[in-house]
Structure formats: structure tokens, C-alpha cells
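Peer 1: this one's sequence-less:
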């Protein structure tokens, strides 16, 4: 490392910013009004970490699960988190300071990432600390709001399609909940991976959106249930789950696979009798700057696009959570932290 770079990093490791910042903290488990915009101490990076000035933060299902104390998860799977908490794992922003040992980033670098997942992060804030290897360079063609919409949903779909469920080109892939955060990325990435046909299931208002993203066939479940009109899918990526998930078994061929993103009742014994392979648990995404860099390249090339449902200023995080609870999202919800 040359002298100029070393000097820059030594200076950046010092406290060069304010001692406090604004963040949204959860003071008690419950409804969205428990999310309070307030002034809190600014964090500092430790060894192997960087401090990021957050420009935008993504809103994800684990955020509202945490807000409610993970009451939707089985007791044995609930993290032992206690308020006050700053939620949020998806960030896009600018590196402002480096912890000891960090050599891959410089102050001023524009980055985005899924921070410390499935552990705790604190992205609903003006500054956030991240392990250096959880970040990737922000795609040049995306603004921070768009970039913040990518990490958790995009990485879930990317890791699911390219690592865990790498099938042969020519597969027919059915994506249930195709207009949502994970779904709209999964539909596009299945095409990138070589799927012969991608079928997207969503409500009617999302038809044009999904067609524009390259979905070959659209099923409006409000008019016709997918299980009545889809047969012989090689792979079902189900981003909905729930107690009625088993209704989709007829859509999958014998020898096909089901990849759940959320918990669902798929009547495992019946699925096995039909020759359908079912993942033991929903897919668990992991923070990975390397995987995110691969996804960033696809975003920069235009082969994958980002859908934005709505954008809220940081101080209105509670409203963002209320929008999330309404469901039927088209893409992602994002908090704008800086103008």
C-alpha cells in the first residue's frame, strides 16, 4: 500500500464526524408507532468494519417481524432481541471512515450492502457500521434509493437461483408472489440463469410490470388460481408461503422442486408422494459482498432491474411499515435518509 493511501486511511480512522446522528429506534415491540425518530450516538467502526453515511435504507419483512417481537416465528427460532433497537439491514451510502485492517475501501466510495444478516444491523440511521466484506460498490447506473432496494431481496433471489437451486437450462420456473421484493428479482434471475419459461403469479395490477421485466406468462390469481392453470413446473419459487401453500402442489411436475422463501404448510408427505422435492426450511439469505458484486454487474448491464413500490423519508419509517402491512407491494419500500 502506498504512502498516500495509508495516510488517507489513518486519517479516516479518526473521529471526523458528528458525535450524534438521527435514527429511528424501536422502543417497545408492537405497532408502527413504536418507531421513533430521534437523536442517538453515532457509531464508530471496529476492526474490519467501515462507517457508512447512509443515503437510503431498504425496508424488509424481517424489520416488521422484529418490530413485533418475531411473534410470527416459532419460539425456538426467535432471536433474543430487546428494545431499544435500530432496525434495518439494507443500506446504500458513502464510506466515511475505516476500521483497523480495512484495505478494500476508501472514504468517498459509494457502496451498498446487506449488513450483518442474519444478525443485527442498524440501517435506519444517518450512519451505519458494516463489516467491510458485506459491502459492494454501488452500481453506477442506480441512485441510492434504487440501490438500497436491492440487497436483501436481490441476494435472496440470487443465492436461491444460482447456488441452491442451480437447474439445467430449459427449466420452467413458477414464481409465486412475483411482483414483490424477492419475487421480481427471482423472476428476472431465473431468466438470466437460463430458464426456458418463467411464469409469474400476482394480482392483476402487476401484469404490465412483470411483463416488462421479462416474465413469459402472467397468472392473475384474483381471477384464476395458479393451481388450476399451471402444470409441470420444474421449480416453484414461493415467496408467499403460509398455511395454504400446499394448494400449489399441482403446479409442480413429478421430480420437480419447491423452494420456499417464507414458512408455509406444503403437506410434506403428500408432496413426497407426488415425487416433489421440498426444501427442509425456507431459504436463509446471508450477507455477502462478493455475491452482491455479481448482482451489481447484472444491474449495471440492465439485465436485472429494480422495482420501487414507495419511498418515505427516514422520519416517516412508521408510515413505511404501515404501507408494508397493507401488502400487494410492487417492488420494494425504501427510506430516503439524505436529500
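Peer 2: Yep, that arrived. Fair warning: this is a prediction, and the values are worked out from it, not measured in the lab.

Peer 1: C-alpha only now, for contacts and for neighbours.
Peer 2: Fine.

Peer 1: please enumerate the helices of the stretch 101-250 of the chain.
Peer 2: Under the criterion DSSP state H, counting those that start in this stretch, helices of the stretch 101-250 of the chain are mapped to 144-148, 151-159, 181-192, 207-212, 226-229.

Peer 1: how far off centre is the last one?
Peer 2: Averaging C-alpha coordinates over helix 226-229 and over its chain gives two centres that are 28 Å apart (C-alpha atoms, centre = their mean, to the nearest Å).

Peer 1: over to stretch 221-230?
Peer 2: Centroid separation for stretch 221-230 versus its chain: 27 Å, with C-alpha atoms, centre = their mean.

Peer 1: for residue 302, find the nearest of the helices of the stretch 101-250 of the chain.
Peer 2: Set against residue 302 and scored by C-alpha to C-alpha, the helices of the stretch 101-250 of the chain come closest in helix 181-192, at 10.8 Å.

Peer 1: follow-up on the earlier one: in JSON lines: the helices of the stretch 101-250 of the chain, plus mean neighbour count and distance to residue 319.
Peer 2: Formatted as JSON lines, those follow (neighbours: other C-alpha atoms under 10 Å; distance: least, C-alpha to C-alpha, whole Å):
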{"stretch": "helix 144-148", "mean neighbour count": "26", "distance to residue 319": "17"}
{"stretch": "helix 151-159", "mean neighbour count": "26", "distance to residue 319": "20"}
{"stretch": "helix 181-192", "mean neighbour count": "26", "distance to residue 319": "18"}
{"stretch": "helix 207-212", "mean neighbour count": "16", "distance to residue 319": "24"}
{"stretch": "helix 226-229", "mean neighbour count": "15", "distance to residue 319": "32"}
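
Peer 1: check it against this one:
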């Protein structure tokens, strides 16, 4: 099969199109023919070697954890799926080796859900990791009807999902974003406030009584510096700063979860969740997709599509 892989850590230039054997399918896995694979910041951070010591690597590494595709073969005990089923998945495994920027990927059924009918292949491929991160963080915060949530980086890849999911949970959402992205935040159902100077005052003006929860998608102590805009029992969570636990908050590392992914798909099919796609690239252009993601300015998901 064709795949994009790297044999050493480095910049986008280490990515190359190669021929690799078809992945073996374990008893609780299925073989998915890839139609789209989302590119996330973690993909190029892993490629650069920043997650050594946290994840094992076996070269060549095929990057990518997000996938949307069609089941081509099933394992010995996989009653959840049949050949021909359209699926999406956050296919994170214990070892970095067989990722999703390839024609085929072996995916444990625990990482998969049925593809939302309302989403295109590219949209479905951009949903899993960022969508699950937002969904699971908001669940950890206990966000529900009547809450007011402050989301930092509300226009970003995870933030855009967090605003929509929190709204679907019945919450009011205040979102920090640069001025040029304020309309984008409004389009997702949030109320934008600026980064930096004046942010605390802007939040207090909108919510004099304080927010009920703060979701940090930026890091650098943001959750700490904005906890004073919360109620007395403000709940804190971060996906970018482990020190939030020192304040009694939750540090969230997204997990594959078929039920959570199915819930996101249901929100999409109900018209309550959209997946903004900024750009798509062919498999041989995966290095360009990584470059765009690294620049950090894409207004939506970056997705690799596979013919």
C-alpha cells in the first residue's frame, strides 16, 4: 500500500511517500481503507521528536491518528462492524508506527464509530481528535444546562468544537480569540472577548457574577490567570498545562472512545456541530499539510485525502 512515513525525527522534509505491507488485522480490529486523515498539531510534534519518552516509536512511522474511511476487512471478533461500513476513528495506538496517512490502516474497534451521514469525507476525517478533546474536557468539567463557560482559544481547532459542544450541552460560552476571529466565534455560538490586556474586564462585563467553568486550550498559566473571573466554585480544565491540577482542576489527555465519538457524530447529524475544513491535500502532499498546520493560522481543519 502507499503511505507517507518518516524514518527519523525532523521537519516536514523527512516525510516521504513509500510502499509498505498491508497492515495485519488483529482479532478486535478492522482494516479501514482511508478516505481522509486529519492533521493535528500532535502529528508534527511527534514527528519532531517532542513526545519521546511518552510514546514508543518504531520506524518507519506513518503519522496520523484521525481517519475516515470504509471497512475493508474485519477481525475474528468484531461484531460492531461489517465490510463496507463507513467509519471515523481516533486511531491512537500504544506504539507510533502504523498511522492513518496511508491507503489502509488497522484500527481497533474501540477507536471507531460510524461516520456521520451529514459530513463529507474531509469533514469526517477532521472530527475525531479535536472533537473528542473538546467533548471529553467539557464532560470532565461537568458542563451542563445553565452553565457559563470561558473557552480560551475559542477559534482554534479544538476551541471551535468546544464552543459548539458546550452550546449543545445547554451552556453559554464566552470565548477568547484575536479580533480577526471574533465573527468566527460568533458563528459557532460563542460570545468573543479579546486576548491579552482587557480580557478579564471584558469577561466580567459580560458575566458580572463570574463564569462557572474555564477550559484552557492555550497553556502558559492561562487557566490560573483567569480563574478570578469565575464563581467561588469555578471548575478548571486544561489540555495544555498540567499545573492546572495544583488549582484543583483537571488535566485532560484525549482518549479513544467509541461512545464519545458516536455522540459527536449524532450532534453533527442533528445539525448542532459543524467541522470547518481549511484545506485538503493529497497523500503525496502530506508534508505541505504538516507545514500549514505548523504555521498555526489555518481557519479550520487541515485534512489529507486519499484517492
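Peer 2: Yep, it's here. This structure is a prediction, so every number in the text was calculated from the model and none was measured.

Peer 1: overlay them and tell me the TM-score.
Peer 2: TM-score of the superposed chains, computed with TM-score structural alignment, normalised by the length of the second structure, equals 0.91; 301 aligned residues with a C-alpha RMSD of 2.1 Å.

Peer 1: how about the helices of the stretch 101-250 of the first structure in a markdown table, adding distance to residue 68 of the first structure?
Peer 2: Shown next, in a markdown table, are the helices of the stretch 101-250 of the first structure (distance: least, C-alpha to C-alpha, whole Å):
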| stretch | distance to residue 68 of the first structure |
| --- | --- |
| helix 144-148 | 23 |
| helix 151-159 | 19 |
| helix 181-192 | 20 |
| helix 207-212 | 31 |
| helix 226-229 | 31 |
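
Peer 1: so which of those comes closest to residue 290 of the first structure?
Peer 2: helix 151-159 (10.4 Å).

Peer 1: what about that closest one, how far off from the second structure?
Peer 2: Comparing helix 151-159 of the first structure with its match in the second structure after superposition yields a mean distance of 1.0 Å (mean C-alpha distance after the TM-score superposition for the first structure).

Peer 1: give the aligned range of that helix in the second structure.
Peer 2: Here helix 151-159 of the first structure aligns to the second structure at residues 128-136, judged by TM-score structural alignment.

Peer 1: tell me who's in contact with the residue nearest to the spatial centre of the second structure.
Peer 2: By C-alpha atoms, centre = their mean, the second structure has its centre lying nearest to residue 130, at 1.3 Å. Each residue near residue 130 of the second structure by C-alpha atoms under 8 Å, 6 or more residues apart in numbering is listed here: 40, 157, 158, 161.

Peer 1: please redo it, this time with the cut-off set to 10 Å
Peer 2: Counting by C-alpha atoms under 10 Å, 6 or more residues apart in numbering, residue 130 of the second structure touches 38, 40, 66, 90, 156-162, 254, 275, 301.

Peer 1: can I get these in CSV including distance to residue 182 of the second structure?
Peer 2: As requested, these are exported to CSV (distance: C-alpha to C-alpha, whole Å):
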residue, distance to residue 182 of the second structure
38, 25
40, 23
66, 28
90, 29
156, 11
157, 15
158, 16
159, 13
160, 12
161, 15
162, 15
254, 27
275, 18
301, 18
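
Peer 1: in the stretch 1-150 of the second structure, mark out all the strands, start to finish.
Peer 2: 2-5, 16-19, 29-39, 56-62, 66-74, 86-90, 95-98, 104-108, 112-114, 148-151 (DSSP state E, counting those that start in this stretch).

Peer 1: what range in the first structure does the shortest one sit on?
Peer 2: In the comparison with the first structure, strand 112-114 of the second structure aligns to the range 135-137 (TM-score structural alignment).

Peer 1: neighbouring contacts of that stretch?
Peer 2: Here stretch 135-137 of the first structure makes contact (C-alpha under 10 Å, 6+ apart) with 50, 91-94, 105, 109-115, 151, 287-297.

Peer 1: distance from that stretch to the second structure after superposition?
Peer 2: Using mean C-alpha distance after the TM-score superposition for the first structure, the mean distance for stretch 135-137 of the first structure is 1.0 Å.

Peer 1: residue 222 of the second structure: neighbouring residues, count only.
Peer 2: Using other C-alpha atoms under 10 Å, residue 222 of the second structure has 18 neighbouring residues.

Peer 1: and it, how close does it get to residue 214 of the second structure?
Peer 2: 10 Å (C-alpha to C-alpha, to the nearest Å).

Peer 1: joint contacts of the two?
Peer 2: Common contacts of residue 222 of the second structure and residue 214 (C-alpha under 10 Å, 6+ apart): 152, 238.

Peer 1: tell me the secondary structure at the nearest residue to residue 246 of the first structure once chain neighbours are set aside.
Peer 2: Leaving aside its sequence neighbours, residue 246 of the first structure sits nearest to residue 266 (C-alpha to C-alpha, 6 or more residues apart in numbering; 4.0 Å). Each residue gets one of three states, and residue 266 of the first structure gets coil by DSSP: H, G, I helix; E, B strand; the rest coil.
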